[in-house]
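**Q** Here you go, sequence then predicted model.
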Amino acid sequence: MHSEVQALIARSNRLGADPTTTNYAGGNTSAKAQVTDPVTGGPVDLLWVKGSGGDLGTLTEAGLAVLRLDRLRALVDVYPADAGSGNPVDPEREDEMVPLLDYCRHGRGGAAPSIDTAMHGLVDAAHVDHLHPDAGIAVAAAADGPELTKEIFGDRVLWVPWRRPGFQLGLDIAAVARANPQAIGVILGGHGITAWGATSEECERHSLEIIRTAQSYLDEHGRAEPFGPVIDGYAPLPPDERRARAAALAPVLRGLASTDRPQVGHFIDSDVVLDFVARERHPALAALGTSCPDHFLRTKVRPMVLDLPPTAPLPETLDRLRELHAAYRDDYRAYYERHATSDSPPMRGADPAIVLVPGVGMFSFGANKQTARVAGEFYVNAVNVMRGAESVSRYAPIDEAEKFRIEYWALEEAKLKRLPKPKPLATRVAFVTGGGSGIGRATAHRLAAEGACVVVADRDAEAAATVAAEIGGADVAVAVTADVTDGTAVARALRAAVLAFGGVDLVVNNAGLSISKPLLETTEADWDLQHDVMAKGSFLVSREAARIMTAQGMGGDIVYISSKNSLFAGPNNVAYGAAKADQAHQVRLLAAELGGHGIRVNGVNPDGVVRGSGIFAGGWGAQRAAVYGVPEEKLGEFYAQRTLLKREVLPEHVANAVFVLTSGELSHTTGLHVPVDAGVAAAFLR
């Protein structure tokens, strides 16, 4: 790897790791250097620049687009530029330039060049940073941004008026840099900052100088309460009340935000958000929308804002949210119709991506957890921008027509179309009990692999955390501690699921245990324990999950991991077999009751799953081996030999059945029990 590329990646990772510098997937960095052309053997000047859709904090060499600088700069001669006059450039001509970037690429592979590539290639400096720091955008989005830029930076940093990202913006910045050799960078109106330097170190130093100088100015000159006084009754609820209220609102909000297409949710109750929604000016500022293109592409042009105090009765609040949602959809359709042209992409959906609730916090939504979380983070950035701009001036984002041009840009539409096809369980939130081992662990892994967000619930907190960590980070899986015999604990665990992902769509009732004893040796305690965990536990989990699913209005799946013993009458097994029969009939009862809400309830009947099973490892294996007179280590083989297929049932086989039942292929199936027993004739369904 070229030394300049090494320095570029190191600089990018440092800048991307600091939220005061730029946000996730925001901004781009570049380096220029001369290498030997492997074809001609002669020197060639190259540009390495962060590719489209990448993230600075995690950038690697594979995430860089590599272009020949001579060919990139030759595009100036074919572009119908306005020579920095400020006159509008035909957006269709701008769009013509992007495909030409592919003809400037050098070598094999590399990331796709982003729309900001021209900015990096045309500026005559070895290293260039384009970033979206809150302090810089606050100046860029202030009503008197040009004057503030001069007051804050003198002639060291210049102002470039708003220009949609593209080739002309690159020409504008390059012209300013050429005309002002003393300058280290520019403030881009309504957008962010760009800095440059002769070395990677100098470029990074200049970027940080611009950001820190802007922040120092805001800190020293800004008004103390730019959002106005706190509205009476809008102060944040105490933490426990706040999160309980959020858990009650989240499923309804997620259902509303999923009117056009299913969404995953994220909840934030940071001080920044709570202070903003408590202040007098938050409705007016929120209505202005965000400014930076990176912000509103993820947050939509403006959020939905609840106009009731947090102490309003819950039914009244829910009714008002439904009214506001209907109005939001009408407003968004009107926005689209005001600005759409005959060649605009179709409207992508009229639901809000951000919902602000005074006293409670912010709910954000997206096609997956990461997208939902990042949307919320971007709106926090937007609040910081508003605060900075309002503290020294007046917040004045780019106008609505410009926002529409970017939101429905043909290039943005093309980027969306390049996204991979969603996995079968994408947007679905799964709650798996007994997820810390055996069938539960295998099921959690399978559902996550198929695109679901997974909540791993187990009374063993360490085991649940281990499985969640195996699956991935908090954007994919979280662990909760839950004793399914305790209704309060079950409700708490499902509230945690709601706060993590916005709701619940898919429940797997898997928690279980077994004690193998003859009838005369089975105690009341043996009976009660097994019925409490499996019969009562499944009932408690299903009841709480059904509350959430009906509030969402998005349907759902409940799957019971029952057993072939719900049908097969084996010896020394009365308590376990009866509890499993109870579970099996719950499937039928709930399928009949919940079908009107689009909730499907099905079951899986495994044979004994020995390998990887927490139940068998906990003593059940030894007990059953004694009943059948075989060594415990041979129990799996014994079970396999008594089946029609002569195959041992493993946790993964049960997980496969859960996936098939919930993937959508059996969308018209409910009340079904699927045997996963390799063929036990005595357990055939009749």
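**A** Perfect, thanks for sending it.
**Q** contacts, neighbours, all on C-alpha from now
**A** OK.
**Q** wait, what's in contact with residue 605?
**A** Contacts were defined as Cα atoms under 8 Å, 6 or more residues apart in numbering; by that measure residue 605 touches 561, 562, 563, 564, 565, 566, 673, 674, 675, 676, 677.
**Q** Quick check: of these, which lies closest to residue 591?
**A** Within those, proximity to residue 591 (Cα to Cα) peaks at residue 673, which comes in at 11.4 Å.
**Q** distance of residue 652 from residue 442?
**A** According to Cα to Cα, to the nearest Å, residue 652 stands 5 Å off from residue 442.
**Q** what is in contact with those two at once?
**A** Common neighbours of residue 652 and residue 442, using Cα under 8 Å, 6+ apart, do not exist here.
**Q** if we can go back for a sec, wait, which of the contacts of residue 605 is closest to residue 302?
**A** Top of the list for closeness to residue 302, among the contacts of residue 605 and by Cα to Cα, is residue 561 at 44.3 Å.
**Q** Determine the number of other residues adjacent to the closest one.
**A** Neighbouring residues of residue 561 were enumerated by other Cα atoms under 10 Å; the total is 29.
**Q** Also residue 225?
**A** Neighbours of residue 225 (other Cα under 10 Å): 12.
**Q** Likewise for the one 5 residues further on?
**A** One way to gauge burial is a neighbour count; for residue 230, by other Cα under 10 Å, it gives 16.
**Q** ok, now residue 279?
**A** A total of 20 residues lie near residue 279 under the criterion other Cα under 10 Å.
**Q** which residues touch it?
**A** By Cα under 8 Å, 6+ apart, the contact set of residue 279 is 227, 228, 229, 230, 231, 234.
**Q** change it to 10 Å
**A** Taking Cα atoms under 10 Å, 6 or more residues apart in numbering as the definition of contact, the neighbours of residue 279 are 225, 226, 227, 228, 229, 230, 231, 232, 234, 235, 358.
**Q** how about residue 664, secondary structure?
**A** coil (DSSP: H, G, I helix; E, B strand; the rest coil).
**Q** Okay, one more to line up with it:
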Amino acid sequence: MSVNETVAQLLARSNRLGADPRNTNYAGGNTSAKGTETDPVTGEQVELLWVKGSGGDLGTLTEAGLAALRLDRLRSLPSVYPGIEREDEMVAAFDFCLHGRGGAAPSIDTAMHALVNAAHVDHLHPDSGIALATSANGEALTKECFGDRVVWVPWRRPGFQLGLDIAAIKDSQPQAIGAVLGGHGITAWGDTSEQCEANSLEIIRTAAAFIEQHGKADPFGAELPDFAPLPEAQRRERAAALFPLLRGLASTDRAQVGHYTDSPVVLEFLSRAEHSRLAAAGTSCPDHFLRTKVRPLVLDLPPTASLEDVSARLKELHEAYREDYAAYYNRHATPESPAMRGADPAIVLVPGVGMFSFGVNKQTARVAGEFYINAINVMRGAEALSTYAPIPESEKFRIEYWELEEAKLRRMPKPKPLATRIAFVTGGGSGIGKATAVRLATEGACVVVADRDGAAAEAVAKGIGGPDAAIAVAVDVTDEEQIAAALKAAVLAFGGVDLVVNNAGLSISKPLMDTTIQDWDIQHDVMARGSFLVSRAAATVMVPQNMGGDIVYIASKNGVFAGPNNVAYGAAKADQAHQVRLLAAELGQYGIRVNGVNPDGVVRGSGIFAGGWGAKRAAVYGVKEEDLGAYYAQRTLLKREVLPEHVAAAVFTLVGPDLSHTTGLHVPVDAGVAAAFLR
């Protein structure tokens, strides 16, 4: 078989296994294949191992995510192994086994794949397999389930010694197709890629069928009527009300983004008598608790409790959680341990409502929640057969504060300036709003694109990325109920709101005597009233978050400069400009900064100009509509046309880290209009 065929089969197998969450969790597990390739230096055939690299995901694995290593060098490593007390030193040795540039960074499980005497190896984290692995009598259950076809391996932290142990089992028990790794997962092998995949699926499906046939019906105990799920609409209402508070608590040490789920798996778990005991026991599989922390924070009040009582209790539980986590760290830390990374929970469970998970970005928060659902499934299986018995707390600490994990964190790219910020941009479907939404997302923010034109907002959000990066909401900013619904959608999507850009607008250009009451009202309803309503609704989210925030008004040069045939628009923009000053004075006590941008002559890409304003202004100035941008440019001091991206850059500057002590400011982005200079 050619090298390309070997790699192609490995990738296809990996993608199939990783696409089914019953087989393994996101970014969990690894697969490998052994084969030969011509050495470009000697021209001779050389045996290689291709194995999923550190941090990759099986479901989306590509060739770039594989590490390529020389088998002859890998097989020589046991001769220089210094023993289990120094096994971490062997990770650095993998670098000396790389073939050429080597591809992705080798993971800690590379030894398992290299030393097991099989052409193909899978290491996976299926819920059914981990249920056996975390049962109090897991070894006996594994024997009962599989006979001698699958071997039990007692818990050992992933590393070189575990690779040696599994290799020895494979050599001594040729009838075995794989192993259940205590507290951890499964490993399977085969002479061909097809056989390896079949063996992996046999272990996973046999374990699942065994649990189904032999497990008790109610592994989580009796129902707790007071903790039954609220109806869906009430659940979401309560979740939206609690999420900003929870996000603020979970961001005590460092800012976080949130994810909410009311999955039936979560709601059913929280409605049962044993949920408190099991949650306190924590997760077991290293992939689980590295993302969910050692245990979740669990609210101990029913969903019928008042919002005030729940909020007060959550604050108490959060304080207790932080004290407990610090005590956990101090119990197990050594002088060589990395510093404590933060004592806030990654998972918060609220009976009757659902699960709130947190991370440094939306994907991390979402995946943390997915991992805890995996953990619930594991607990169900283990309790159905026996008693859930995760690995000891001391072992969890050894992995959570493992120097190798710390090194992985140090290799992470530096966060972008707006990482963890959640932005809400009105009028985001076109022009300045679209450019601003794109710029904020580029700088790391999660973005809610709000526009009266839902299709335009959806197109912008889709262009930014998937729902982990941006969502769209259709909203008329003159409607209080629609604004409330849009902010609720933002909160449920990301956990809160940190950054509001009041950009929605329109313009009607008429002389005073032609300006109707309707003209005046719609201008003020959209810009003056709309900005007020959005800012007020956003403040009700920002204040309980206790994380500060930014509100930026896209005002106008016309709020300062008096021009002809423009009374309704100019007056509405002047209203917005003074809202900046008023709100800056009021919201500063909460760490919320309020600033404005005064653009002028932004013609290209503008929804306002495309809607007829451009033709009217061109007529006022006696130029062709297509020449209006150039006309505006020539009347400026810099003789430059202003584009939506220039306004977006000003917004970023105002909300970024460099102007952290600035509020109540208006920044002109007009290429220089002396008559509009602020005084």
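**A** Arrived safely. This is a predicted model, so every value here is computed, not measured.
**Q** Give me the TM-score for this pair.
**A** Scored against TM-score structural alignment, normalised by the length of structure 2, the superposed chains reach a TM-score of 0.99; 677 aligned residues with a Cα RMSD of 0.7 Å.
**Q** Most neighbours of all the contacts of residue 605 of structure 1, which one?
**A** The most neighbours, when those are compared by other Cα under 10 Å, belong to residue 562, which has 31 neighbours.
**Q** so it makes contact with residue 582?
**A** Yes - in this structure, residue 562 of structure 1 is within contact of residue 582 by Cα atoms under 10 Å, at 9.0 Å.
**Q** what touches both of those two?
**A** 534, 535.
**Q** Mind putting the contacts of residue 279 of structure 1 into JSON lines with distance to residue 151 of structure 1 and secondary structure?
**A** Shown next, in JSON lines, are the contacts of residue 279 of structure 1 (distance: Cα to Cα, whole Å; DSSP: H, G, I helix; E, B strand; the rest coil):
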{"residue": "225", "distance to residue 151 of structure 1": "22", "secondary structure": "coil"}
{"residue": "226", "distance to residue 151 of structure 1": "20", "secondary structure": "coil"}
{"residue": "227", "distance to residue 151 of structure 1": "24", "secondary structure": "coil"}
{"residue": "228", "distance to residue 151 of structure 1": "25", "secondary structure": "coil"}
{"residue": "229", "distance to residue 151 of structure 1": "29", "secondary structure": "coil"}
{"residue": "230", "distance to residue 151 of structure 1": "31", "secondary structure": "strand"}
{"residue": "231", "distance to residue 151 of structure 1": "34", "secondary structure": "coil"}
{"residue": "232", "distance to residue 151 of structure 1": "37", "secondary structure": "coil"}
{"residue": "234", "distance to residue 151 of structure 1": "37", "secondary structure": "coil"}
{"residue": "235", "distance to residue 151 of structure 1": "36", "secondary structure": "coil"}
{"residue": "358", "distance to residue 151 of structure 1": "36", "secondary structure": "coil"}
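**Q** Return the members of the residues you listed classed as buried.
**A** 226, 227, 230, 234, 235, 358 (16 or more other Cα atoms under 10 Å).
**Q** if I pick residue 494 of structure 2, what's in contact with it?
**A** Applying Cα under 10 Å, 6+ apart, we find residue 494 of structure 2 in contact with 243-244, 247, 256-260, 358, 361-362, 365-366, 420-423, 446-448, 467-471.
**Q** for residue 152 of structure 2, that is, sorry about that
**A** The neighbours of residue 152 of structure 2, taking Cα under 10 Å, 6+ apart as the test, are 132-133, 138-143, 166, 169, 178-182, 186.
**Q** Same question for residue 506 of structure 1.
**A** Contacts of residue 506 of structure 1 were listed using Cα under 10 Å, 6+ apart, and they are 425, 428-432, 447, 452-454, 545, 549, 555-559, 599-601, 662.
**Q** In structure 2, point me to whatever sits opposite it in the alignment.
**A** Following TM-score structural alignment, the counterpart assigned to residue 506 of structure 1 within structure 2 is residue 499.
**Q** how far away is its match from residue 349 of structure 2?
**A** Note on residue 499 of structure 2: its distance to residue 349 of structure 2, by Cα to Cα, is 27 Å.
**Q** Check residue 19 of structure 2 too.
**A** Summarising the geometry, the distance separating residue 19 of structure 2 from residue 349 of structure 2, computed by Cα to Cα, is 27 Å.
**Q** Compare these two (neighbour count), which wins?
**A** Neighbours of residue 19 of structure 2 and residue 349, each counted by other Cα under 10 Å, are more numerous for residue 349; the result is 19 against 16.
**Q** Give me the aligned partner of the more buried one over in structure 1.
**A** With TM-score structural alignment as the criterion, residue 349 of structure 2 lines up with residue 356 in structure 1.
**Q** Sketch out the helices for the stretch 351-500 of structure 1, chain order is fine.
**A** Remark: helices of the stretch 351-500 of structure 1, listed N- to C-terminal, are 369-392, 400-407, 410-417, 438-449, 461-471, 487-501; assignment by DSSP state H, counting those that start in this stretch.
**Q** wait, I meant the stretch 1-150 of structure 2
**A** Per DSSP H, counting those that start in this stretch, the stretch 1-150 of structure 2 has helices spanning 3-19, 71-76, 89-94, 110-115, 127-133, 138-146. These are given in chain order.
**Q** Just name the most buried of those helices.
**A** helix 127-133 (a mean of 32; mean count of other Cα atoms under 10 Å).
**Q** Quick one: map residue 132 of structure 2 onto structure 1.
**A** Checking with TM-score structural alignment, residue 132 of structure 2 has residue 139 as its match.
**Q** For that match, which residues are in contact?
**A** In this structure, residue 139 of structure 1 makes contact with 145-149, 152, 159, 187-193, 214-215, 217-218, 385-386, 388-390, 392-395, judged by Cα under 10 Å, 6+ apart.
**Q** now do 7 Å
**A** Residues near residue 139 of structure 1 by Cα atoms under 7 Å, 6 or more residues apart in numbering: 145, 148, 389.
**Q** So in structure 2, which helix runs the longest?
**A** As assigned by DSSP state H, the longest helix anywhere in structure 2 is helix 307-332.
**Q** what's the matching range in structure 1 for it?
**A** Here helix 307-332 of structure 2 aligns to structure 1 at residues 314-339, judged by TM-score structural alignment.
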